[in-house]
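Undergrad: sequence plus predicted model, see below.
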Amino acid sequence: MADIRSTADDEPRAAAATARDKAVPAAVLLMLAGAFQALQGVAAIADDDVFSARPGYAYDLDVTAWGWGHLIIGAILVVAGLFLFSGSAIAGGVAMALAGMSAIANFAFLPNYPFWTLLIIALDIVVIWFIASSGILES
């Protein structure tokens, strides 16, 4: 017997599956960026001398305070990455917003440890690009 379903019924499901498949690299990179950021936070909390603060910097806060901020943001990024595996549009929007917040927080931390900070900012930008180009926000 022939299948009476039209191919138009399969198109939305196929598009959603493709968006979920494209969100997987974004989720992995978001979790990786979150883990890196959490490690950065732990290092700052454990020993203030790990990071060399520049005198007279506009965002001159205690390195331990920055460490707690990075640890919290990193943990939230890892959780957001886990939710992004679901392929939900809400998870994609939240993940993009959190990746943007992570990039801004790391930009403010730039003078303290430039290479590591630029690596995390680059990962955040790639995550935002992956999510935006995946089509997950349209599902």
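TA: All right, it came through fine. Numbering: from 1, shown residues only.
Undergrad: from here on, contacts and neighbour counts on C-alpha atoms
TA: OK.
Undergrad: number of nearby residues for Ile125?
TA: Ile125 has 16 neighbouring residues, counting by other Cα atoms under 10 Å.
Undergrad: which element, helix or strand, includes it?
TA: Element membership of Ile125, judged by DSSP states H and E, is helix 114-134.
Undergrad: any buried residues in that helix, and which?
TA: By neighbour count with 16 or more other Cα atoms under 10 Å, helix 114-134 contains the buried residues 117-118, 120-121, 123-128, 130-132, 134.
Undergrad: so can I have CSV of those showing distance to Phe51?
TA: Formatted as CSV, those follow (distance: Cα to Cα, whole Å):
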residue, distance to Phe51
Thr117, 11
Leu118, 15
Ile120, 16
Ile121, 17
Leu123, 21
Asp124, 21
Ile125, 24
Val126, 26
Val127, 26
Ile128, 27
Phe130, 31
Ile131, 32
Ala132, 33
Ser134, 36
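Undergrad: put this next to the previous one:
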Amino acid sequence: MASAPDPHTGKCTAAAGLTVFAAVMMLIAGFLNLFRGIMAVLHNAVYLKTPDYAFKFSLGGWGWIHLFLGIAAIMIGVGLFRVSLWARILGVAVAAMLLLANFLSIPYYPLWSIVLMALCILVIWGLCTVRHEDG
């Protein structure tokens, strides 16, 4: 005779699944920002010239910002696989900073910025929909 499925087990599985999804998306966003930072620090020619942009930094300055945020995102993405509360909180914070950095650098590399903004929104969604008692 088959036993009835436990609804609580389904909640834990869904919570763990969303956290793993957010971890994978955080790792992808982290690596993409890391590569973007390296390209900017090396002054790659793929970036657009924006002479009258209000948030103008040097290309190297934007590169270092994306490089450091990418490294932080990779480290937190690895920590998210342990489904810990501190990693979820830091994950939301770093994803929000990545979202802001990519928004501010849209004029330099528009398509890449918009794709990374979408990934950051997915990370924030995945980490915020898991309730504390579910994880």
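TA: Done, it's in. Given the structure is predicted, the values throughout are model-derived calculations rather than measurements.
Undergrad: can you pull out the strands in structure 2?
TA: Under the criterion DSSP state E, structure 2 carries no strands.
Undergrad: okay, the counterpart of Val42 of structure 1 in structure 2 and Cys128 of structure 2: tell me how far apart.
TA: Taking TM-score structural alignment for the superposition, Val42 of structure 1 sits opposite Ile38 in structure 2. Using Cα to Cα, to the nearest Å, Ile38 of structure 2 is found at 30 Å from Cys128 of structure 2.
Undergrad: what does Val115 of structure 2 give?
TA: For Val115 of structure 2, the distance to Cys128 of structure 2 - Cα to Cα - is 20 Å.
Undergrad: in the helix ranked longest in structure 1, what counts as buried?
TA: The single longest helix within structure 1, with elements called by DSSP state H, is helix 7-46. Across helix 7-46 of structure 1, burial judged by 16+ other Cα under 10 Å covers 16, 19-45.
Undergrad: neighbours of the aligned partner of Gly60 of structure 2 in structure 1, how many?
TA: Using TM-score structural alignment, the partner of Gly60 of structure 2 in structure 1 is Thr64. The number of residues packed near Thr64 of structure 1 is 17, by other Cα under 10 Å.
Undergrad: ok, and the closest non-adjacent residue to Thr64 of structure 1?
TA: Among residues not flanking Thr64 of structure 1 along the chain, Ile45 sits closest, at 4.7 Å (Cα to Cα, 6 or more residues apart in numbering).
Undergrad: which ones are touching that neighbour?
TA: Val63, Thr64, Ala65, Gly67, Trp68 (Cα atoms under 8 Å, 6 or more residues apart in numbering).
Undergrad: distance of the third one relative to Tyr59 of structure 1?
TA: Ala65 of structure 1 sits at a distance of 12 Å from Tyr59 of structure 1 (criterion: Cα to Cα).
Undergrad: neighbour count winner among those two?
TA: Ala65 (14 against 10).
Undergrad: how near is the residue nearest to the more buried one when sequence neighbours are not counted to Ala89 of structure 1?
TA: Distance criterion Cα to Cα, 6+ apart; nearest residue to Ala65 of structure 1, sequence neighbours excluded, is Ile45 at 7.7 Å. If you measure Ile45 of structure 1 against Ala89 of structure 1 using Cα to Cα, the figure is 35 Å.
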